[in-house]
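Participant: Got a sequence here, can you build the structure:
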Amino acid sequence: MPQSYVKRILNARIYDLAVETPLEDMPLISDRTKNNVIIKREDLQPVFSFKVRGAYNCLLQLTDEQRKGGVIAASAGNHAQGLALSAKHLGVNATIVMPRTTPMIKVEAVKRRGAKVVLHGDTYDEASEHAHSLVEEKGMTYIPPYDHPDVIAGQGTVAMELLRQHSGPIDAVFIPVGGGGLCAGMAAYIKYVRPEVKVYAVEPEDAACLKLAMDRKRRAVLPQVGIFADGVAVAQIGKETYRVLKDTIDGVITCSADEMCAAIKDIFEDTRSIAEPAGALSLAGLKKYVAENGVEGQTLVTINSGANTNFDRLRYISEQTEIGEQREAIFAVTIPEEPGSYKKFCSLLGKRSITEFNYRYADNRDAHIFVGMQILPGGNDRQEIVEKLQKHGYDVVDMTDNDIAKLHIRHMVGGHAPQVENEIVYRFEFPERPGALLQFLTKLAGRWNISMFHYRNHGSAYGRVLVGMQVPSKERKQLEALLSELNYGYSDETDNPAYQYFLS
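Facilitator: So this is what the prediction gives:
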């Protein structure tokens, strides 16, 4: 089966628009991992993403009649920009349907490249449905973002360049996966030309649609999809891409948002470029593979698939990087509320650097402190700290992996409110659109007092919100019914230890 794609890839005449991107050494991460790590710089394409390859190759295969009728796609990201530029280059009218939640930086980027933008719906699925209805209505041709042989072949040219640029031994290539177009094209080519090279697909832990399909041996739909790495936030692997991938990859690796943030920093330090989360995903997978398998002395290739990230997202990325690198740990520690207790606590830690310390007086007996400190990457440093503190009589809770602690509590510590009764706490994902907050407040309609509210957005389609409400136990079923009607993602966090320690 890979053979059929090799011919398509070799015949892809995309280089009057797409560019052959460089393959660069990464000396710093190579030294740290004790391997020869090389990066393919797809962030240097005209649209800062590999997506232009597949979109342009697909347009080149259309008939004159199809080009005359115009093309359309649904996309909130890099495919939209790749198709817009490709259509402009060929003089084809392009329409891109984007969710209303799409950040304006991406909307404007598509418009600048000459495409007509239609904002419709709050999700990609709603935008896609509308785009397909316009196909029927206007007679345009739909250009899918990944699940099409010509798109897959266009993306596969990345592998063709890679193997030509590095003729020496390659032990493994790590490729990011959303819908699977890039990975399918590259895997098909690599396994035909250099079958000894291992190919690993890398996905976010909260959007692992290929792993789900491989585990079940059939395509399936994820019930929920995380959107931090929006370039690979796909609920179901493509039909054609799965057909290719199930026979050509050597495994699937999943990574957390923290691990992607750490990989963004690694890429910056070696190349001085800022990858988007999806762009750094495959390096995160490479690092995880090395750590879990004790690999040394190998030649490993990663793909920087794109650099289209919002500037305001960088603050969150920076905050999470140290945790993603396993260089920072976060603890909730109970210390006596008495003079000198902070000094005693710090003395116990020796010369270890404290990165964060949050505290506010609550009562005259105990103080709950929120403390971050540098740790040694790998090993059992975190556990050794916990054991040392416990040995000296401190009550300690490790919150390094607690999302509520990392995303909200560290910005809210000191909010104890003993006078607040019947408080329950929910975490929400609010769609980033005008009126979303008003809709939430209107639905509650003053029924219950909001006793705490913390909002945090990372430049993505959803803002994260932590809300406390005073709701008597007998009225909580009514609240749950109202929240279900809102159709916002939410979870009850009242029993979360981060809340119990610092805010209850």
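Participant: contacts, neighbours, all on C-alpha from now
Facilitator: Fine.
Participant: At which residues are the helices of the stretch 151-300 of the chain located?
Facilitator: Remark: helices assigned in the stretch 151-300 of the chain by DSSP state H, counting those that start in this stretch are 181-193, 209-216, 239-245, 257-271, 277-293.
Participant: Can you say which of those is nearest to P149?
Facilitator: Evaluated over these, closeness to P149 peaks at helix 239-245, with 7.5 Å, by C-alpha to C-alpha.
Participant: Against which helices or strands is the closest one packed?
Facilitator: helix 181-193 (3 or more C-alpha pairs under 8 Å, 6 or more residues apart in numbering; DSSP states H and E).
Participant: and the helix it packs on, how far from the chain's centre?
Facilitator: Centroid separation for helix 181-193 versus its chain: 23 Å, with C-alpha atoms, centre = their mean, to the nearest Å.
Participant: what does stretch 41-61 give?
Facilitator: Here stretch 41-61 is found 21 Å from its chain centre; the criterion is C-alpha atoms, centre = their mean.
Participant: same thing with stretch 49-62?
Facilitator: Using C-alpha atoms, centre = their mean, the offset of stretch 49-62 from its chain centre is 24 Å.
Participant: Which positions in it come out as buried?
Facilitator: S49, F50, K51, V52, R53, G54, A55, Y56, N57, C58, L59, L60 (16 or more other C-alpha atoms under 10 Å).
Participant: now do stretch 115-130
Facilitator: So for stretch 115-130, counting by 16+ other C-alpha under 10 Å, buried means 115-124, 127-128, 130.
Participant: which one of the buried residues of stretch 49-62 is nearest P336?
Facilitator: Nearest to P336 among those is S49, at 53.7 Å by C-alpha to C-alpha.
Participant: if I pick that closest one, what's in contact with it?
Facilitator: E42, D43, N78, G82, S305, G306, A307, N308 (C-alpha atoms under 8 Å, 6 or more residues apart in numbering).
Participant: My read is that the third one contacts G231, right?
Facilitator: The one in question is N78. Yes: in this structure N78 lies within contact range of G231 using C-alpha atoms under 8 Å: 7.1 Å.
Participant: ok, now how distant is the closest residue to I190 other than its chain neighbours from C183?
Facilitator: Leaving aside its chain neighbours, I190 sits nearest to A159 (6.5 Å; criterion: C-alpha to C-alpha, 6 or more residues apart in numbering). As judged by C-alpha to C-alpha, to the nearest Å, A159 and C183 stand 9 Å apart.
Participant: of these two, who's got more company?
Facilitator: C183 (31 against 22; other C-alpha atoms under 10 Å).
Participant: Next, count neighbours for the residue nearest to the more buried one when sequence neighbours are not counted.
Facilitator: Nearest residue to C183, sequence neighbours excluded (C-alpha to C-alpha, 6+ apart): I175, at 5.7 Å. The tally of other residues near I175 (other C-alpha under 10 Å) stands at 30.
Participant: Can you verify my assumption that I175 contacts T302?
Facilitator: Yes: using C-alpha under 8 Å, I175 makes contact with T302 at a distance of 6.6 Å.
Participant: I have a second one here; can you model it like the first so I can compare?
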Amino acid sequence: MFDFKNAKKRVDEAIDPTYMLYSEVFSNLSKNNVYIKPENLQKTGSFKLRGAYNKISKLDEASKSVGIVTASAGNHAQGVAYSANHQGIKAIVCMPETTPMIKVEGTLKYGAEVDLHGQTFDETNTYAQNLAKEKGYTFIPPYDDEDVIEGQGTIALEILEKFKEADYILVPIGGGGLISGIAKAAKEIKPEIKIVGVEPANAASMQAAIKNDGPVTLASADTIADGTAVARVGDITYKICKEYVDEYISVTEEEIMVALTTLMEKHKLVAEPSGALSLAASKKLDCEGKNVVCVISGGNIDMSFISQLIHKGLYEDGRIARFTVELVNAPGKLRDLLDIIAYTKANIISVVHDSLASASRYKNIQVELTLETNGKDHIRKIEDLLTEKGYSVH
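Facilitator: I've put the predicted structure just below:
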């Protein structure tokens, strides 16, 4: 039995409400009225705090006095650590030995004890559950738990309290805890609202479960959206999604990267790749003129990874292009090529010109140009002009 109103009272002790933002750019792209629910601005940087805090708050005093344990290498770890510290409970967070130190330190700063064990999450998770049995700790699941789901559902209450006119809520899916809570809570308040689950095309485990009439384990879940790289959804979350989720959308790695860079550039908001899934899917909705809320699930991302994703996103969006052009190895030929590039109004980022690396019997050379461009149409115009001028372009 879910009681989302009382869950919200508990969760409100610890969280920051995340107020919705209207997005003109994503509205134009989708032809709907798109609003952002920025859980990346939540304490600990993600929605996971809500479910963890609700679960831990509902433990009896005997369980609290012994302590809790969980397994996670990401947002759930920090949510559990913060919640336990806020309530004065001992917490042990088990993480794979391969976990980046920035995530370990992020968990330690909230007062939890970190136990590094195992090379994979499955090994770590088994270890944590065995530790719970041996020591009498309460194990805090990341998503397949009614109290955790109940806590995540408080997001729907916040959305519909402030924005009763919402027609759609788009939600990223990993194990299914977030969308289960939002879907069930939202439908209780507004039965006609549409709930849309969004998964990476490379890790569409909930859609596989729906097609199979039950959870199945994917052969792989290889995606840049690591927060949703879950090969098998939960049993509880599957049942709720089957009943309450109206539609599913898959997004490609390229679409995720473009959504991420657009969010950063236009809204000055940093999200992790899994957090941007809903925005990537917003332009794939088969409707126009509707009020659409996109949940940004989290923003915990390494700075070095941001740099890589932005760079790839700019390529996918046609903002950066790389050409290899074959030139006659003679004085003035490079200048002629660069004059053509200048005429197209593209900005040159780099030129690699090596006359010693011959292309054909020392007569021709390869020049690699990296250009800042204004979209894919601009790139095509540059390529067409170079071809028209007799250059061999790749």
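Participant: most tightly surrounded among the helices of the stretch 151-300 of the first structure?
Facilitator: helix 181-193 (a mean of 27; mean count of other C-alpha atoms under 10 Å).
Participant: now for that helix, which elements pack on it?
Facilitator: Looks like helix 181-193 of the first structure contacts helix 2-10, helix 149-165, strand 172-176, helix 239-245 (3+ C-alpha pairs under 8 Å, 6+ apart).
Participant: Find me the equivalent region of the longest one in the second structure.
Facilitator: By that I understand helix 149-165 of the first structure. Taken onto the second structure by TM-score structural alignment, helix 149-165 of the first structure occupies residues 146-162 there.
Participant: how far does the matching stretch sit from the chain's center?
Facilitator: With C-alpha atoms, centre = their mean, you get 19 Å for stretch 146-162 of the second structure.
Participant: End to end on it, go ahead and measure it.
Facilitator: OK, stretch 146-162 of the second structure end separation, C-alpha to C-alpha: 25 Å.
Participant: The first structure: which residue goes with Y127 of the second structure?
Facilitator: Using TM-score structural alignment, the partner of Y127 of the second structure in the first structure is H130.
Participant: In which helix or strand does that match reside?
Facilitator: helix 124-138 (DSSP states H and E).
Participant: Give me the residues contacting the helix or strand that comes right after that helix.
Facilitator: Note on helix 124-138 of the first structure: by DSSP H and E, the next helix or strand toward the C-terminus is strand 141-142. Strand 141-142 of the first structure has contacts (C-alpha under 8 Å, 6+ apart) with Q66, G69, G70, V71, I72, A73, A131, H132, V135.
Participant: how about Y124 of the first structure, what does it touch?
Facilitator: Contacts for Y124 of the first structure (C-alpha under 8 Å, 6+ apart) come out as A74, S75, A76, M98, P99.
Participant: if we go to 6 Å?
Facilitator: Residues in contact with Y124 of the first structure (C-alpha atoms under 6 Å, 6 or more residues apart in numbering) are P99.
Participant: so what corresponds to R67 of the first structure in the second structure?
Facilitator: Per TM-score structural alignment, R67 of the first structure is aligned with K64.
Participant: where does its match land in three-state SS?
Facilitator: helix (DSSP: H, G, I helix; E, B strand; the rest coil).
Participant: Next, count neighbours for S133 of the first structure.
Facilitator: S133 of the first structure, neighbours per other C-alpha under 10 Å, totals 12.
Participant: How much space separates the nearest residue to D270 of the first structure once chain neighbours are set aside from S305 of the first structure?
Facilitator: In space, and not counting its chain neighbours, D270 of the first structure is closest to M26: 5.6 Å by C-alpha to C-alpha, 6+ apart. The gap separating M26 of the first structure from S305 of the first structure is 16 Å, by C-alpha to C-alpha.
Participant: still on that earlier bit, going by distance to Y146 of the first structure, which of the buried residues of stretch 115-130 of the first structure wins?
Facilitator: Comparing those against Y146 of the first structure with C-alpha to C-alpha places S128 closest, at 13.4 Å.
Participant: Distance of that closest one relative to V52 of the first structure?
Facilitator: 19 Å.
Participant: cool, and A229 of the first structure?
Facilitator: A229 of the first structure is 19 Å from V52 of the first structure, by C-alpha to C-alpha.
Participant: now do G121 of the first structure
Facilitator: Computed as C-alpha to C-alpha, the G121 of the first structure to V52 of the first structure distance reads 25 Å.
Participant: And for F440 of the first structure?
Facilitator: From F440 of the first structure to V52 of the first structure the distance is 39 Å (C-alpha to C-alpha).
Participant: cool, and K211 of the first structure?
Facilitator: 26 Å.
Participant: Ok, R218 of the first structure next?
Facilitator: Applying C-alpha to C-alpha to R218 of the first structure and V52 of the first structure gives a distance of 29 Å.
Participant: what's near enough to touch the residue most central in space within the first structure?
Facilitator: Geometric centre of the first structure, nearest residue: A229, 2.1 Å, by C-alpha atoms, centre = their mean. Going by C-alpha under 6 Å, 6+ apart, A229 of the first structure touches P277, A278.
Participant: circling back to that earlier point, surely the residue nearest to I190 of the first structure is in contact with M186?
Facilitator: Yes: counting by C-alpha atoms under 6 Å, A159 of the first structure sits close enough to M186 to count as a contact (4.9 Å).
Participant: Could you tell me how many residues sit around the closest residue in space to L466 of the first structure that isn't next to it in sequence?
Facilitator: Excluding its sequence neighbours, the residue lying closest to L466 of the first structure (C-alpha to C-alpha, 6+ apart) is R427, at 4.6 Å. Neighbourhood size, R427 of the first structure [other C-alpha under 10 Å]: 21.
Participant: Check the secondary structure at R427 of the first structure for me.
Facilitator: Under three-state DSSP, R427 of the first structure comes out as strand.
Participant: What lines up with G279 of the first structure in the second structure?
Facilitator: Aligned partner of G279 of the first structure by TM-score structural alignment: G275.
Participant: Please report the distance of its match from E199 of the second structure.
Facilitator: From G275 of the second structure to E199 of the second structure the distance is 11 Å (C-alpha to C-alpha).
Participant: repeat for E243 of the second structure
Facilitator: For E243 of the second structure relative to E199 of the second structure (C-alpha to C-alpha), the value is 18 Å.
Participant: Which of the helices or strands spans V325 of the second structure?
Facilitator: Judged by DSSP H and E, V325 of the second structure forms part of strand 320-328.
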